[in-house]
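Student: Sharing a model prediction with you, sequence too.
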Amino acid sequence: MTFDPTIVETVTVDSYGTLVDPSTVERALEASVDAEHVQSISNQWRSRSLLYTMVSNATDSYQPFYAMNRDALCVALAAHDVELSSEAIEAILATYHDLDPFEDVTRGLEAITDAGYDVFVVSNGNPEMLESMVETAGLESVLAGTISADEIRTFKPDSEMYRHAAARTGTPIESIAHVAGPTFDVQGAMHAGMQGVWIDRTNSMWDPFADEPDLTVETFDEVAAELST
């Protein structure tokens, strides 16, 4: 499918891995974990937290993402035989309130809003996480709002989350372009009826079993350029 900017009325964006960089947590891990294990723990923490969201959808066992993230961190630490105090674990977990935005985010989102599009965050993060993310990254002026999975207790990539986002923004679902770094999120948005934009900053491989994204870009600057054509 080919991206059609002429039908786009609203832009939705993912949060972690799209606006802000989850690898920032590695700096916090370095204070408590041997350097040789930091990357492996970080990767396992991230992948297991995402796994939990999908299992939650399938088993109707919702809990807020921050709590799931804590459980995933504890499992990743235990898998590497790392024992930390509850205070140290909470300090590492709290870095999710202070993640670094990617370099292109503010500039690109400003260009999108200047072109006349409302931009909403659609995230699995719970409202407190999103509030701190927006404040820390300084994105208040370029976002029309945030939409959390906590509002319907269902995580992406379930279609219900994208339909909820369409209702919250007051936009027909086919008139939304959803921008995300995680491939499962792009797939979920397209399956629900949105146009899917994959922001691939690291020249990654698209999942071969899935339909190709409507548009692949490296930065939000390119998204703005496509919407301005």
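Tutor: On my side now, so go ahead. Residues are numbered from 1 along each chain as shown.
Student: contacts, neighbours, all on C-alpha from now
Tutor: Will do.
Student: Would you mind listing the outside residues contacting the helix ranked longest in the chain?
Tutor: For the chain, the helix with the greatest residue count under DSSP state H is helix 35-59. If you take CA atoms under 8 Å, 6 or more residues apart in numbering as the criterion, helix 35-59 is touched by 23, 25-26, 29-30, 61-63, 65, 68-69, 71-73, 75-77, 80, 154-158.
Student: Please list only the buried members of the residues you listed.
Tutor: 23, 25-26, 29, 62, 65, 68-69, 72-73, 75-77, 154-158 (16 or more other CA atoms under 10 Å).
Student: can you give me the helices for the protein?
Tutor: Counting by DSSP H, one finds helices in the chain at the ranges 25-30, 35-59, 65-79, 86-93, 105-114, 127-137, 159-169, 183-192, 220-227.
Student: For A177, find the nearest of these.
Tutor: Closest to A177 of the helices of the chain is helix 183-192 (CA to CA; 8.6 Å).
Student: any idea how far M129 lies from T169?
Tutor: Distance, M129 to T169, using CA to CA, to the nearest Å: 20 Å.
Student: take a look at this one as well, against the first:
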Amino acid sequence: MPDPDQFNTVKACVFDAYGTLFDVHSAVARHRHRIGAEADAVSALWRRKQLEYTWLRSLMQRHADFQTITEQALDHALSVHQLPDASLRRDLLSAYGSLDCYPEVPAVLAALREAGLRTAILSNGSPDMLAAAVDSAGLGDHLDAVLSIESVGVFKPDPRSYRLALDRLGLSARQVLFHSSNGWDVAGAATFGFHVAWINRFAAPRECLPGEPDVELQSLEPVPGLLGRG
């Protein structure tokens, strides 16, 4: 575990939402019995296309909000796996609006707030999606801000998306510890200048990109102790 003094400038903890606070595969898991043996493959493809479409639309300068991208990515996954059931599509999208949060999340956010640190979400998610997820998980009282990239119209890892946190919180990059489970997001945030914790829940290999995390963790549970606030 790194020396807590490494993070003695940190005044705020900022979190990616999808995959970091919320389990992106919990939507498909709720309907596994309807999908069958291909459920995990459907969920993985849905997630992969969701991310790819954010990057491709940013490069094409053809922005669409994350709700639209989520729907289009699901349509692709269902088409690939030959699942044309309109009711299944509707129910999966509904489930995505109330994803399960990881079990440690509420207690970690509460501990950070009690220790005097500010907390925020910074996500590609559209404002309505994020509001629904936060409300469903009961996290609203543990957050100072919920920030969507929609206010700048470009997805992470564009630097303009990360700057939203600094502008909203009135801090410098080195006063923020950013948390993400996504290796590409870790690289983008570290390159931007944040302190970064990689929440590597599934032991993924590091991306071959610029920007290294300050610390790699298996969950968010150690974060308050890491900051000397546990």
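Tutor: Perfect, I can see it now. Remember, predicted model here, so these are calculated numbers, not experimental data.
Student: Please state their TM-score.
Tutor: After superposition, the two chains reach a TM-score (TM-score structural alignment, normalised by the length of the first structure) of 0.93; 227 aligned residues with a CA RMSD of 1.8 Å.
Student: returning to that earlier point: tell me which of the helices of the first structure approaches P208 of the first structure most closely.
Tutor: Ranking these by their distance to P208 of the first structure (criterion: CA to CA) puts helix 183-192 first, at 10.7 Å.
Student: post-alignment, that closest one versus the second structure, mean distance?
Tutor: Superposed on the second structure, helix 183-192 of the first structure shows a mean distance to its aligned partners of 0.9 Å (mean CA distance after the TM-score superposition for the first structure).
Student: tell me what that helix is packed against?
Tutor: helix 159-169, strand 176-180, strand 195-199 (3 or more CA pairs under 8 Å, 6 or more residues apart in numbering; DSSP states H and E).
Student: As CSV, these with mean neighbour count and distance to T219 of the first structure would be great.
Tutor: What follows is these, written out as CSV (neighbours: other CA atoms under 10 Å; distance: least, CA to CA, whole Å):
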stretch, mean neighbour count, distance to T219 of the first structure
helix 159-169, 20, 22
strand 176-180, 27, 10
strand 195-199, 27, 6
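Student: I'd like the ones you listed as CSV, with distance to A91 of the first structure appended.
Tutor: CSV is the format used below for these (distance: least, CA to CA, whole Å):
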stretch, distance to A91 of the first structure
helix 159-169, 30
strand 176-180, 27
strand 195-199, 30
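Student: between the ones you listed, which gets nearest to T2 of the first structure?
Tutor: Across those, T2 of the first structure has its closest neighbour in strand 195-199 (9.0 Å, CA to CA).
Student: quick one: the closest one aligns where in the second structure?
Tutor: Using TM-score structural alignment, strand 195-199 of the first structure corresponds to residues 195-199 of the second structure.
Student: ok so, going back, with respect to D214 of the first structure, which of the helices of the first structure lies nearest?
Tutor: Between D214 of the first structure and the helices of the first structure, the tightest spacing by CA to CA is seen for helix 183-192, at 8.3 Å.
Student: List the contacts of that closest one.
Tutor: Contact with helix 183-192 of the first structure is made by 14, 156-160, 162-163, 173, 178-180, 195-198, 206-207, 210-211, 213, as judged by CA under 8 Å, 6+ apart.
Student: Please repeat the previous calculation with a cut-off of 7 Å.
Tutor: K156, P157, D158, S159, Y162, H178, A180, Q195, G196, V197, W198 (CA atoms under 7 Å, 6 or more residues apart in numbering).
Student: got it, and stretch 96-109 of the first structure?
Tutor: Here stretch 96-109 of the first structure makes contact (CA under 7 Å, 6+ apart) with 19-22, 24, 129, 132-133, 136-137, 139, 142, 219-221, 224.
Student: Having no further points to raise, I will conclude here.
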